[in-house]
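S.K.: Any chance you can model this:
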Amino acid sequence: MVDGRRPSQTLAAASSFFNGERLTMARQLAGLKKSHLASAIEMSPASVTAWESGTKQPNRATVAKLALALRVEPQFFSGGPPPRVNRPHFRSLRSTPQIAQDEAEAYGRFVAEIAGMLENAVEFPESLLPDLPVDADERSMTPEEAAQEARDFFGVPPGPVQHVIRLVERAGVVVVFSEPGVAAIDAYSLHTGARPIIVLNPVKDDYYRQRFDVAHELGHLVMHQDAEPGGKIAEEQANRFASELLMPAEQIAPFLPSSTAGRAWNQLADLKEHWGVSLAALLFRARALGVMGDVSYRNAMVRMSQNGWRRAEPGRISTLEMPSMLARAREVLADSGIGDSDFLSGSGLSAELYAIAASRVPYSPEAI
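M.R.: Reported below is the predicted structural model:
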């Protein structure tokens, strides 16, 4: 429900003050190194460093150049400090360049700031996730036990999770599609001071794999608040959490085939539609639960490769689960006569990025 306050009132009005942290955020959102930004505005990298650290402030003409180069309004730099976020959980830090990591983290700050502004005007669900820490040694809890407790916490009845994104959004998690600059990065998640965020890859146009991605990131959010992101152990634990959340062992094991002989592929196809998971996830689950042996599993994966199913599996559902929290808030504001320009007025935030973050569909030029 709209409470009558202008969302942009949460940000400081444009003034002579220049916040270097916001310059860092804008530069990282643009995917630029300091040297690249310096070259774009014909200044030295040392000057950019000084502005970001706060030891010096640029003059008005330079602020205008920075705004133009970074595609923000000049008043963006006069706002308060960007939201604090934890380091994102990426699938692989080694394969993710540092500049892409920085851009993804900055986008998380942007989404957190937008969510905070929207929440000043529109009521959001309470941020409420279970705290189920799982350490590397799994001394107090395993990922499977954490997933079972999570299902109980969320009140998931026996059987498939009907809508994974809706499940996490009801718990106050902000789910968005990533912006174009980091679309090559797989799904990732991060904690903020207000509410957690899950960022989905807009390029992965696969209903079944996307559901697993969301469950995987939920695993990080409830198990790994203090874990080092990108570690092999944490990633494996998040996969095990997602498998148990979406395919509880006791419920699915009796129906998994021990090999892919006979009508097993038809059986797997039916299980795929019922549980809303990929064939690859079902085969991995069958092996992990000891239903399928290593040889049968390898043969099944060879068949998957031969059929081209490692890249794109057959499936009956082609429409992705879509996030709705930010999109619905944007629609409520629009229905109340507050358009995007009014909402962003005074903030200096990118209208294009706002449209991406508050969209129900993956990024495309037509959606902006």
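S.K.: alpha carbons only for contacts and neighbour counts from here, please
M.R.: OK.
S.K.: In a strand, L23, correct?
M.R.: No. Judged by DSSP: H, G, I helix; E, B strand; the rest coil, L23 forms no part of a strand; its state is helix.
S.K.: And it, how far from K33?
M.R.: For L23, the distance to K33 equals 12 Å [Cα to Cα, to the nearest Å].
S.K.: Between these two, which has more neighbouring residues?
M.R.: Using other Cα atoms under 10 Å as the criterion, L23 and K33 rank with L23 on top: 24 against 15.
S.K.: my guess is the more buried one meets E52, correct?
M.R.: Yes. Counting by Cα atoms under 8 Å, L23 touches E52, with 6.1 Å between them.
S.K.: all strands for the stretch 101-250 of the chain, in order.
M.R.: 174-177, 188-190, 197-200 (DSSP state E, counting those that start in this stretch).
S.K.: now the lengthiest helix in the chain, how far from the chain's geometric center?
M.R.: With secondary structure taken from DSSP state H, the chain has its longest helix at helix 98-119. Remark: helix 98-119 is offset 10 Å from the chain centroid, using Cα atoms, centre = their mean, to the nearest Å.
S.K.: how about this one, so we can line them up?
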Amino acid sequence: MLGERIRQIRLARGLSLRALAEKMGCVSAQAISNYETNKDTPGSSVLLSLADALGVSPADLFKRTTVRLGEPAYRKCASMSQRSRHALQSAVTLQVERHLEVEAIFSLDAHRALELPSSFREPIARISDVEGRAYELRRHWGLADHPIENLIEVLEDHGILVVCVSEDSKFDGCTYPDAEIPIIVVNDNKPGDRFRFDLAHELGHLVLTFPECWTEKEQEKAVHRFAGAFLVPESRAIEELGKSRTRISLLELSELKLKYGMSVQAWLHRARDLGILSENAYRAVWKMLSARGLAKRELGEPYPLERTSRHRRLVARAYTDGMISESRAAELLGLSVSDLHQVLMDGQDHEQSSAAATAGSR
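M.R.: Purely as a prediction, here's the structure:
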């Protein structure tokens, strides 16, 4: 219905009824509420104003590509306000619909079916069991034990849709296990290494099965260890650090962060989990980090932030082949038409272009 669509896009833009009315300047907040609840229907001039204020085309207000997400699971973050949760849900729904729409242009399934090793049907018995599950999944997906260059690409190549949202620090990520396709949502307003760990963490929530008696805290410990094991298999961690260490230099840790895309803090946890560092040795290194003000601030150069690319590639292909108009391509990418031209010419999105310009001015 039109009203539901207007409300969905408004929430995704983080606008209240009053804020949208002020942007439009031609109708009241009550009138918009009547449109959203289907008590009234906007005329053609109001529709144009609505679309302009919401940053979409009038046709987008009638688009019927829909997806049922179900409820988000795990790290929904109780500290988020109800309004923020609704806005997040609407933003995710819009992004998923755009993904499905452009893939339908090529008569593609949304994503290939998620395939997991047969052992994943059984719940793990101990937290340490996730080491084996992470190894099995990497082998099943043909990843061997090498560093993963682009984790988003790996997940999307194996049937998981990754949706990136820019939220404050109150939100880390969540999954939608009951959606039509497996979905992981992560906050990209973070350093690249933290972003990758959150991705691997949510992957653990999506694929692991736990005993019914386990508490949420036990499950979080398990997926936290799974994330480290998926990013850095045990064999590689031992090869890089050795089987047993009494001390580890910060230089080693900062270099390994850049090689594997996993933070210094996560490397420390990984070394302790595998027994490479004893509890006392782990605390000693952590004390050294704290003394240097690095307990909450990451050591060394930042790791680059990954971006989803499958959707952008398909939209560019559809537009270049004349299958969709430039305005539709811009809408599917969430860009203005002028930004679309810049993206197609430069081969970068507007955020990447801004980052490159900033780097070049240094």
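S.K.: Mean deviation, the longest helix of the first structure versus the second structure?
M.R.: Its aligned residues in the second structure lie a mean 1.5 Å from helix 98-119 of the first structure after superposition (mean Cα distance after the TM-score superposition for the first structure).
S.K.: Give me the residues contacting that helix.
M.R.: 7-8, 10, 25-26, 28-33, 82-85, 87-88, 174, 178-179, 181-182, 185, 190, 192, 194-195, 197, 199, 326, 329-330, 354, 357 (Cα atoms under 8 Å, 6 or more residues apart in numbering).
S.K.: which bit of the second structure covers it?
M.R.: Using TM-score structural alignment, the residues of the second structure aligned to helix 98-119 of the first structure are 82-103.
S.K.: quick one on the thing from earlier: so for L23 and E52 of the first structure, which residues contact both of them?
M.R.: Common neighbours of L23 of the first structure and E52 (Cα under 8 Å, 6+ apart) do not exist.
S.K.: Distance of D273 of the second structure relative to E279 of the second structure?
M.R.: Plainly put, D273 of the second structure is 9 Å away from E279 of the second structure if you go by Cα to Cα.
S.K.: let me redo that: L332 of the second structure
M.R.: For L332 of the second structure, the distance to E279 of the second structure equals 50 Å [Cα to Cα].
S.K.: More neighbours: which of the two?
M.R.: Neighbour tally, L332 of the second structure and E279, criterion other Cα under 10 Å: the higher count belongs to L332, 21 against 12.
S.K.: ok, the more buried one to F230 of the second structure distance?
M.R.: L332 of the second structure sits 32 Å away from F230 of the second structure, taking Cα to Cα as the criterion.
S.K.: What of G293 of the second structure?
M.R.: In terms of Cα to Cα, G293 of the second structure sits 29 Å off from F230 of the second structure.
S.K.: Equivalent analysis for Y303 of the second structure, please.
M.R.: Distance from Y303 of the second structure to F230 of the second structure, by Cα to Cα: 18 Å.
S.K.: Next: L50 of the second structure.
M.R.: 46 Å.
S.K.: before we move on, what about L258 of the second structure?
M.R.: L258 of the second structure is 16 Å from F230 of the second structure, by Cα to Cα.
S.K.: Comparing the two, which shows the higher neighbour count?
M.R.: More crowded of L258 of the second structure and F230, by other Cα under 10 Å: F230, with 27 against 17.
S.K.: Please say which position in the first structure that one maps to.
M.R.: Per TM-score structural alignment, the equivalent position to F230 of the second structure in the first structure is L245.
S.K.: again, but for L11 of the second structure
M.R.: Aligned partner of L11 of the second structure by TM-score structural alignment: Q28.
S.K.: How about the contacts made by its match?
M.R.: Going by Cα under 8 Å, 6+ apart, Q28 of the first structure touches I99, D102, E103, A106.
S.K.: In ChimeraX, select just the buried ones from those.
M.R.: The ChimeraX selection below is limited to those of the contacts of Q28 of the first structure classed as buried (16 or more other Cα atoms under 10 Å):
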select :99,102,103,106
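S.K.: Now do the helices in the stretch 1-150 of the second structure.
M.R.: Taking DSSP state H, counting those that start in this stretch, the helices of the stretch 1-150 of the second structure run over residues 2-12, 17-24, 29-36, 44-54, 82-105, 130-140.
S.K.: among those, which is nearest S249 of the second structure?
M.R.: With Cα to Cα, the closest approach to S249 of the second structure among the helices of the stretch 1-150 of the second structure belongs to helix 130-140: 25.2 Å.
S.K.: Mind listing residues that contact that closest one?
M.R.: By Cα under 8 Å, 6+ apart, the residues outside helix 130-140 of the second structure that reach it are 116-117, 119-120, 124, 144-145, 222-223, 225-226, 229-230, 233-234.
S.K.: Now that helix on the first structure. Mean distance?
M.R.: Mean deviation for helix 130-140 of the second structure: 2.7 Å (mean Cα distance after the TM-score superposition for the first structure).
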